[in-house]
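>>> got a sequence here, can you model it:
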Amino acid sequence: MPPTADNPPAWHHAPVRVGLVGAGPWARAMHARTLAEGPETTLAAVWARRPEAAAEVAAPYGAPIAATFEALLDSCEAVAFAVPPSVQAQLAVRAARAGRALLLEKPLALTLDAARAVADTVAETGVVSQLVLTKRYHPTTRAFLARAAGTDVLGARSCYLHGAFLEGEFATSWRLEHGALFDLGPHLLDLLDAAVAPIVSVRATGDSRRWIELTCEHDNGAVSQASLSGAVRVPRAQTRVELFGSTGTLVYDTASIDHAECWPVLRREFASAVRTGTGTGIDAAHGLRIQRLLDNALRRR
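This is a model prediction of the structure:
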């Protein structure tokens, strides 16, 4: 059977050895499993501030525990981060200077200066970087963006709503402190920026820890709205984007998609980027662009 989108060609390179930083719920639920399943990657080692937590993440896959961050760097050729943004920003700079490729979470950092330091270091060292903007790796998202490219959009509205901040293991300290703008905002800003036109300014109203509204102005004159909350009790997380224009309406809704379909695509594209040195464009530079929009929203309240 010839290779197709549903039947990709066999992996012809040696698996990329990826070290994982972090041992929280996202490291367990996504990063460790995705990296260990291969065939494009192997989980080379796990390092976390608490060795016992790192051991819990690594054990199901038989991966070793790194005693220090430096030991992790010595064991791998790429580093995946599943830690709070402030920690990621510091360690990613060190990893890039050591010549390691980076699989980065959003947002890059908690401040624009820290995000700029990551992106600048990646540019200076020439290492491959890729951002885990989950939805970008799903076929439904890519089909929506392809259709949006041929649509004359006058305005858009969108939402990303869930209740994970109310309770449970994802109600982590940085999420509770900085709220939906930093946790959910990058996803919607990225989708609106790609689907409508580049965003030139963002204005925010509300409380990021409860409910926040973003008004975005795009360089084609369109205006979009984004509603964000991680503190509403809904049956399941809701992500929806509606584009309106002279030719009709285009809707993107994640209610029926399986996010597990994103992970093999993410893994394959990251490994390919590392082996070929050719990135996907969803990289640290793009992460810095999203960070500038977050900073713009904070300043224009």
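
>>> can we go C-alpha only for contacts and neighbour counts from here?
Noted.

>>> and the helices in the stretch 151-300 of the chain, which stretches?
173-183, 185-195, 262-276, 284-299 (DSSP state H, counting those that start in this stretch).

>>> now the other sequence, so there's something to compare against:
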Amino acid sequence: MRIGLLGTGPWAQMVHAPALGGHEGVEFAGVWGRRADTAKELADLHGTRPYDAVDALLAEVDAVAVALPPDVQAPLAERAARAGCHLLLDKPLAVSVERGRAVVEAAQESGVASVVFLTTRFQPEADAWIAEQADRGGWFTARAEWLGAVFTTDSPFGASPWRREKGALWDVGPHALSVLLPVLGDVRRVAAAASGPGDTAHLVLDHLGGASSTLTLSLTAPPAAAGATVELRGEAGVTSLPEAADGALSAYGRAVDALLSAARTGRPHPCDAAFGQRVSEILAAAEALLVG
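From the prediction side, this is the model:
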């Protein structure tokens, strides 16, 4: 599979490009970015071709990996799908429900495969734990805390305009939901939402499976307090999401594998664009309560 990269920011440089360049199952066929000079630098670093025009790249690849802000990702992903390219997308799929829906419809109508890279879902320990708890059932409630220090350190992501505007709800909220939804079921309603320090958001969710969950999401946590925790309580007792043994680079390689499998078999991946769209719908409902 020939795969092109859309985007040249820190995430593309740290994860996407190295993972694509080092993956034996794909040909890293090119890079397009909103800044041509940065696209050339990244392409040269990984021995591939820079593209000045996104449509030229779409015409010459089988798939695209997207490392762009969600408001840029969504229209380009729709364009890529309609050009017949499989989609390896970042989270959130979109911060507009309508734009996300357009991506899903384009992928379905074109028959292309899609995978949204939600890091935890592509880490073996976490993925196995999620599947085990989903099979076990009988959960009464869950607590998820996803606390980042992006805005309280010198993180390369701290200056991101979309993160500054949308905050933790849209940045780390998808990670928390990607763990909770397959275990507790879809969200029937966002029962409550409240703001905390900085960009912190507190949510209470009512799930179709009968359980409730609480989420605390932040990018402004003190560095010493940062980290992710998911705890389930139910008939089987108490269990917590295990720590991952590897990082985002290895997880992204598994996401590439998942796209290859979905494209080859025609079977949708659990983290496809439709799942990403559902996550965006839940976050949009929470955002409406937060700003209402």
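
>>> what does the TM-score come to for these two?
Overlay of the two chains. TM-score (TM-score structural alignment, normalised by the length of structure 2): 0.93; 285 aligned residues with a CA RMSD of 1.6 Å.

>>> coming back round to it: any chance of the helices of the stretch 151-300 of structure 1 in a markdown table, plus mean neighbour count and distance to residue 247 of structure 1?
Compiled in a markdown table, the helices of the stretch 151-300 of structure 1 are given as follows (neighbours: other CA atoms under 10 Å; distance: least, CA to CA, whole Å):
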| stretch | mean neighbour count | distance to residue 247 of structure 1 |
| --- | --- | --- |
| helix 173-183 | 19 | 31 |
| helix 185-195 | 22 | 15 |
| helix 262-276 | 20 | 30 |
| helix 284-299 | 21 | 29 |
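
>>> including distance to residue 164 of structure 1, could these go into CSV?
Formatted as CSV, the helices of the stretch 151-300 of structure 1 follow (distance: least, CA to CA, whole Å):
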stretch, distance to residue 164 of structure 1
helix 173-183, 10
helix 185-195, 15
helix 262-276, 20
helix 284-299, 21
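
>>> which one in structure 2 is aligned with residue 19 of structure 1?
For residue 19 of structure 1, the aligned position in structure 2 is residue 4, judged by TM-score structural alignment.

>>> that match against residue 56, yeah?
No. Using CA atoms under 8 Å as the test, residue 4 of structure 2 is too far from residue 56 to be in contact (10.7 Å).

>>> out of the two, which sits in the busier spot?
Neighbours were counted for residue 4 of structure 2 and for residue 56 using other CA atoms under 10 Å; residue 4 has more, 30 against 11.

>>> what helices and strands are in contact with the helix or strand containing that one?
Element membership of residue 4 of structure 2, judged by DSSP states H and E, is strand 2-6. Under the contact criterion of 3 or more CA pairs under 8 Å, 6 or more residues apart in numbering; DSSP states H and E, the helices and strands touching strand 2-6 of structure 2 comprise strand 27-32, strand 63-66.

>>> could you pull up the residues touching residue 179 of structure 1?
Residue 179 of structure 1 sits next to 208-210, 229-230 when contact means CA atoms under 8 Å, 6 or more residues apart in numbering.

>>> and stretch 128-142 of structure 1, which stretch of structure 2?
Going by TM-score structural alignment, stretch 128-142 of structure 1 sits over residues 113-127 in structure 2.

>>> ok, stretch 86-102 of structure 1 next?
With TM-score structural alignment as the criterion, stretch 86-102 of structure 1 aligns to 71-87.

>>> just stretch 288-296 of structure 1 next, same as before
Counting by TM-score structural alignment, stretch 288-296 of structure 1 corresponds to 277-285 in structure 2.

>>> and the matching stretch, how far from structure 1 on average?
The superposed stretch 277-285 of structure 2 is, by mean CA distance after the TM-score superposition for structure 1, a mean 0.9 Å from where its aligned residues fall in structure 1.

>>> ok now that stretch, how far from the chain's centre?
Chain-centre distance of stretch 277-285 of structure 2: 13 Å, with CA atoms, centre = their mean, to the nearest Å.

>>> flag every buried residue along the match of stretch 128-142 of structure 1.
113-123, 125-127 (16 or more other CA atoms under 10 Å).

>>> and if you look at stretch 194-212 of structure 1?
So stretch 194-212 of structure 1, judged by 16+ other CA under 10 Å, has buried residues 195-199, 201-204, 208-212.

>>> could you pull out the helices for the stretch 1-150 of structure 1?
Using DSSP H, counting those that start in this stretch, the helices of the stretch 1-150 of structure 1 run over residues 25-26, 32-37, 51-58, 69-75, 85-97, 112-125, 139-148.

>>> make JSON lines out of those and add distance to residue 257 of structure 1.
Output for the helices of the stretch 1-150 of structure 1, formatted as JSON lines (distance: least, CA to CA, whole Å):
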{"stretch": "helix 25-26", "distance to residue 257 of structure 1": "19"}
{"stretch": "helix 32-37", "distance to residue 257 of structure 1": "18"}
{"stretch": "helix 51-58", "distance to residue 257 of structure 1": "27"}
{"stretch": "helix 69-75", "distance to residue 257 of structure 1": "35"}
{"stretch": "helix 85-97", "distance to residue 257 of structure 1": "27"}
{"stretch": "helix 112-125", "distance to residue 257 of structure 1": "31"}
{"stretch": "helix 139-148", "distance to residue 257 of structure 1": "8"}
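
>>> nearest to residue 281 of structure 1, out of the ones you listed?
Comparing the helices of the stretch 1-150 of structure 1 against residue 281 of structure 1 with CA to CA, the closest turns out to be helix 112-125 (12.7 Å).
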